[in-house]
Structures are given as C-alpha cells and as structure tokens.
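sequence plus predicted model, see below.
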Amino acid sequence: MILVIFDMDGTLIDTQALITEHMTATFHGLGLEAPSPEKSRRVIGLSLPVAMAHLADTQDAVLVDQLVEAYRGHYRASLVTDASREALFPGALDALKRLNARDDVLLGIATGKGLTGVHRILGLHGVADYFTTLQTPDHNPSKPHPGMVQSAMAETGVDAAQTVMIGDTTFDIEMGVAAGCKTIGVTWGYHEPRELIAVGASTMIDRYDQLDGAIRQLVE
C-alpha cells in the first residue's frame, strides 16, 4: 500500500491572496504594522500561532493569541461573503480522482490549517471521502516537525518507504524528510522550487498531470 499525503494551502488550494489580505487586516486591527505579502506568504503552512509569532517577531503569548483570534475572525467572516476564494489548483481534482480510484493508494492531508477548516474545504470540493487520514496542528506539532507524517503513517499502517509527502514549502519537505519518507515538491506554491530542492525534495513537478509518474518513480 502507498500513502500519498498532501499539504493544502499552496499545494491543493490557492489561498495566497486570501491569507495575505487577512494578515493585513489582522495586524492593522491591533494597531500593528502589517507584514508584507511576501512575509505572509513565507509562513503559510505553519500552524497559526507559530506563524503569528514569527510575523510579529514576538514571544508574547497574549499578543500571539490576540492575533490568532483576530485572524480566525476575519477568515470566518470571509467564508460568509466569498467562500469561492479557496479554489483547487488546476488539475488537482483530476489527480485526486485518479489516486482515489486506485486500490493500492491511501490519501492523507498534513496541513497547518485546523481540522474544522480541513473538513469544510474537503467538503466544499466534494473530496472528503477520498482521505483516510487528516493531520493538523490540533493534535500534532507544527511543521516542519515530522509529527503529522508520523501520525499519518501510524494511523494507516504504511511505512516510510511507501509514503510520499507532497508540498509547496520547505516546511512540507523538511517534515517529510525528517519522517523518512519520499517528498515531491510542487513549483506553483509559496516557496521557490530551488528552496525545496535545497532541503531535500526527492523530485519536483510543474503540473498535476506529472504526479502519477513522480509517485511511480519514487515508490513503485
């Protein structure tokens, strides 16, 4: 059995503009200078408290909690007005359908999003039933700690040699490498391809129609 684990933001769904807008509103709402879109983009994939501490350059737990709650408020409000801004990247749905149809593949998620948001987005795109394991910071350390991948492997009973982590940031690749599994970097996400290669991506893809071949090359 092969376990294929996907990151969400920047890998499956295109949320960069939405996230950076909410970061700006969050920091301005607390009277703080907002991070640039580039800085916001760089922390996508981390758990929200870790990302906020980094962007605010603080270890003040009270301030971090305020930023986290304000950001979540902005995000919830946006779901009422424009839920369509969490679109799948081109080719992602077809790739998920192909993999889900295989008897020798299990699918998983490892993301910095909370579990409630993961369930909502998978339901929005009609793919909730495709995934056997969902790993989030609700019950795991933030990326790049290998905990999410380790939890996914433990839950499915698949060992590292037959596990592939797919992501767009160095956090995803470092997490997979630390867990001992193969890693596939995608070039359309939030960190530069050269950065993913530098931290140990096993291979890179430019389009989702290349994913099946990359998986076959690594674990089959």
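Thanks, I have the structure now.

when you work out contacts or count neighbours from here on, use the C-alpha atoms and nothing else.
Noted.

tell me where the protein has strands.
2-6, 13-14, 87-88, 105-110, 131-135, 163-167, 182-186, 203-205 (DSSP state E).

run a quick neighbour tally on residue 9.
The criterion is other CA atoms under 10 Å. On that basis, residue 9 has 24 neighbouring residues.

who touches it in this structure?
15, 16, 44, 45, 111 (CA atoms under 8 Å, 6 or more residues apart in numbering).

recalculate using a threshold of 7 Å.
15, 45 (CA atoms under 7 Å, 6 or more residues apart in numbering).

how about the one 5 residues further on?
By CA under 7 Å, 6+ apart, the contact set of residue 14 is 86, 87, 88, 89.

likewise for residue 75?
Contacts of residue 75 by CA under 7 Å, 6+ apart are residue 22.

now it: how far from residue 66?
Distance of residue 75 to residue 66, given as CA to CA, to the nearest Å: 14 Å.

same check on residue 39?
Noted for residue 39: a distance of 19 Å to residue 66, by CA to CA.

with neighbour numbers in mind, choose between the two.
Using other CA under 10 Å, the more surrounded residue of residue 39 and residue 66 is residue 66, with 16 against 13.

now that one: how far from residue 41?
On the measure of CA to CA, residue 66 and residue 41 end up 20 Å apart.

same check, this time on residue 171
In terms of CA to CA, residue 171 sits 12 Å off from residue 41.

again with residue 1
34 Å.

so which of the strands of the chain is the most surrounded?
Mean neighbour count (mean count of other CA atoms under 10 Å) peaks for strand 163-167 among the strands of the chain, with a mean of 29.

which elements pack onto it?
In this structure, strand 163-167 packs against strand 2-6, strand 182-186, with contacts taken as 3 or more CA pairs under 7 Å, 6 or more residues apart in numbering; DSSP states H and E.

put this next to the first one:
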Amino acid sequence: MKLVIFDVDGTLVDSQAHIVSSMAAAFAEAGLPCPDRSTLLSIVGLSLPYALAELAPQAEPHTLERMIAAYKDTFSAIRQNVGAQGFPLYAGAEAAVRALGARDDVALAIATGNSRRGLDAMMADWAFSDLFVSAQSADEHPSKPNPSMVAACLADANASAAETIVVGDTTYDMEMARAARCHGLGVLWGYHGRDALMSAGAARVLDDFADLPAALDEIWKG
C-alpha cells in the first residue's frame, strides 16, 4: 500500500490570517512586541510551544505558558466565529484528496502541528475526512521535524517508508519526511519557498494542486 501524508496549515488549508491574529494575541498577553507577519508565518509547521519559544526566546517558561493559552483561546474563538468558511481549503485540495482516496493502491493520512482539538474541529467540516486512515496532531507527538507522527501514520496504514510521500509546505515537513526515510513533496502555496524546500530534501516542489497526482506517481516510479 502506498501512503500519502498531508500537512494541514499551508498545504490543505489557508489559515494564515487566523494564525497571525492568534500570535498577536499571544504576544499582547506577554506584553512583548509582536514579530512581523513574515517572521510569524516562517515558523508555521512547528508545534505551538516550539514556535513561540522560537519567536520569543527571551520569554520565561511561565510567560510562554500564558502565551500558549492566549493563542489557543484566540484561535478557538476565531474558529467558533467564522466557522468552516473561515478556514478555506486551497484551490484543488479537495479534488486532489478525493481522487487519491478513490485509488485502491493509496492510503491517506494527516500529520499536523495543530492541536487535537483544532484538527478534529477542522476535519469535522470536511466532507472527505473519512478518506484519511490516520490523523496525527501535535498533542500526541513531538514537534516536527521529529518523525514520530509519520511513524504512527505508517503503522496505521500498514505502509512502508519507501512507499510513503509527505506533502507539505515547510522545511519542517521535508525534514520530517527525510528523518522517517520517506519521500518529501513540497508545495509553494504555503509558507516556505522553493529553494528552502529543495534544500530540506523535497524530491519535487509543486506550483499547483492539479500537478499532485502526476508528481506522486513519478516519485513512486523512482
């Protein structure tokens, strides 16, 4: 069985405005100056505690805990206010997932830096969520690029690393794939650029979701 593991933020879902707003609330809670938008988005993909520690290295542990709580509360409130329409799938994402899910030789999974609560809420709005045989969140695993989430997906799908491709928009996704001895496939509609993704180990980098099926088959053929 071949396996495709998708990242969520920046790969399937465009949530950058809500991430920025929630980060601003976290920094306001700590009374710290908020980094600029590009800096905030550069750490998308890391689990929240690691992301905030990276963005606010001067913050004491108790301050980071307050920031984490403020981020989660703000993000949850945004989700409740805007609903599914506020977390749109990227163009072509649903069609690509459904096409892969219809194949007998391919299983699908998710590995995200989102919390379990956030991931479950998001997937509850997807009419295609039942196509994923495994969905791993930051609450059960170390942060990317640790390969723990990939290992869980491999076990759930009964797939081998050699036949598995991680699809993501950040270097953390590509490094995670490499650490798990899987293939990495980068996408350019998220947060990290082509050169960074290739340097982190991406076998290919896509400009459009429509190119995904052909790119996957090309990697599998070796």
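Sure, I can see it. Just so it is clear, the model here is predicted, and its values are computed rather than measured.

now the TM-score, please.
TM-score for the superposed pair, counting by TM-score structural alignment, normalised by the length of the first structure: 0.96. Supporting figures: 220 aligned residues with a CA RMSD of 1.2 Å.

could I get the strands of the first structure as JSON lines with distance to residue 28 of the first structure?
Shown next, in JSON lines, are those (distance: least, CA to CA, whole Å):
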{"stretch": "strand 2-6", "distance to residue 28 of the first structure": "32"}
{"stretch": "strand 13-14", "distance to residue 28 of the first structure": "24"}
{"stretch": "strand 87-88", "distance to residue 28 of the first structure": "26"}
{"stretch": "strand 105-110", "distance to residue 28 of the first structure": "30"}
{"stretch": "strand 131-135", "distance to residue 28 of the first structure": "31"}
{"stretch": "strand 163-167", "distance to residue 28 of the first structure": "30"}
{"stretch": "strand 182-186", "distance to residue 28 of the first structure": "32"}
{"stretch": "strand 203-205", "distance to residue 28 of the first structure": "37"}
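
nearest to residue 32 of the first structure, of these?
Closest of the strands of the first structure to residue 32 of the first structure is strand 13-14, at 26.5 Å (criterion: CA to CA).

distance from stretch 192-201 of the second structure to the middle of the chain?
In terms of CA atoms, centre = their mean, to the nearest Å, the gap separating the centre of stretch 192-201 of the second structure from the centre of its chain is 15 Å.

what residues sit buried inside it?
192, 193, 194, 197, 198, 200, 201 (16 or more other CA atoms under 10 Å).

show the contacting residues for the third one.
With contacts defined as CA under 7 Å, 6+ apart, residue 194 of the second structure is in contact with 188, 205.

what's the match for it in the first structure?
When the first structure is aligned by TM-score structural alignment, residue 194 of the second structure is paired with residue 193.

check contacts around the residue of the first structure positioned farthest from its centre.
Distance from the centre of the first structure peaks at residue 31, with 29.0 Å (CA atoms, centre = their mean). Contact analysis of residue 31 of the first structure by CA under 7 Å, 6+ apart lists nothing.

what span of the first structure lines up against stretch 86-94 of the second structure?
Going by TM-score structural alignment: stretch 86-94 of the second structure matches residues 85-93.

which residues does the matching stretch contact?
Stretch 85-93 of the first structure is contacted by residues 12, 13, 14, 15, 208, 209 when judged by CA under 7 Å, 6+ apart.

tabulate the residues you listed (a markdown table), appending distance to residue 161 of the first structure.
Putting the contacts of stretch 85-93 of the first structure into a markdown table (distance: CA to CA, whole Å) gives the following:
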| residue | distance to residue 161 of the first structure |
| --- | --- |
| 12 | 23 |
| 13 | 27 |
| 14 | 29 |
| 15 | 31 |
| 208 | 22 |
| 209 | 23 |
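
now, which of the residues you listed sits nearest residue 25 of the first structure?
Residue 25 of the first structure lies nearest to residue 15 out of the contacts of stretch 85-93 of the first structure, by CA to CA, at 15.6 Å.

could you measure from that closest one over to residue 147 of the first structure?
24 Å.

residue 97 of the first structure now?
27 Å.

which one's more surrounded, those two?
residue 147 (22 against 12).

correct me, but the more buried one touches residue 141?
Yes. The pair residue 147 of the first structure / residue 141 is scored as a contact, 6.1 Å apart, by CA atoms under 7 Å.

so where do the helices sit in the first structure?
Taking DSSP state H as the test, the helices found in the first structure are 16-29, 37-43, 48-56, 61-81, 92-100, 115-124, 147-156, 170-179, 193-198, 211-219.

adding distance to residue 134 of the first structure, write the ones you listed out as TSV.
Putting the helices of the first structure into TSV (distance: least, CA to CA, whole Å) gives the following:
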stretch	distance to residue 134 of the first structure
helix 16-29	21
helix 37-43	21
helix 48-56	17
helix 61-81	20
helix 92-100	15
helix 115-124	8
helix 147-156	7
helix 170-179	15
helix 193-198	23
helix 211-219	20
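
any idea which of the ones you listed gets closest to residue 130 of the first structure?
Across these, residue 130 of the first structure has its closest neighbour in helix 92-100 (5.9 Å, CA to CA).

starting at the chain centroid, how far to that closest one?
With CA atoms, centre = their mean, you get 17 Å for helix 92-100 of the first structure.

also stretch 189-207 of the first structure?
14 Å.

and for stretch 22-40 of the second structure?
The chain centroid and the centroid of stretch 22-40 of the second structure are separated by 21 Å, computed with CA atoms, centre = their mean.

give me the stretch of the first structure that it matches.
Counting by TM-score structural alignment, stretch 22-40 of the second structure sits on residues 22-40 of the first structure.

and residue 116 of the second structure, what's its match in the first structure?
Counting by TM-score structural alignment, the partner of residue 116 of the second structure is residue 115.

dump the residue contacts of the residue nearest to that match when sequence neighbours are not counted.
The shortest distance from residue 115 of the first structure to any non-neighbouring residue, by CA to CA, 6 or more residues apart in numbering, is to residue 136 (6.0 Å). Residues in contact with residue 136 of the first structure (CA under 7 Å, 6+ apart) are 110, 111, 112, 113, 114, 115, 148.
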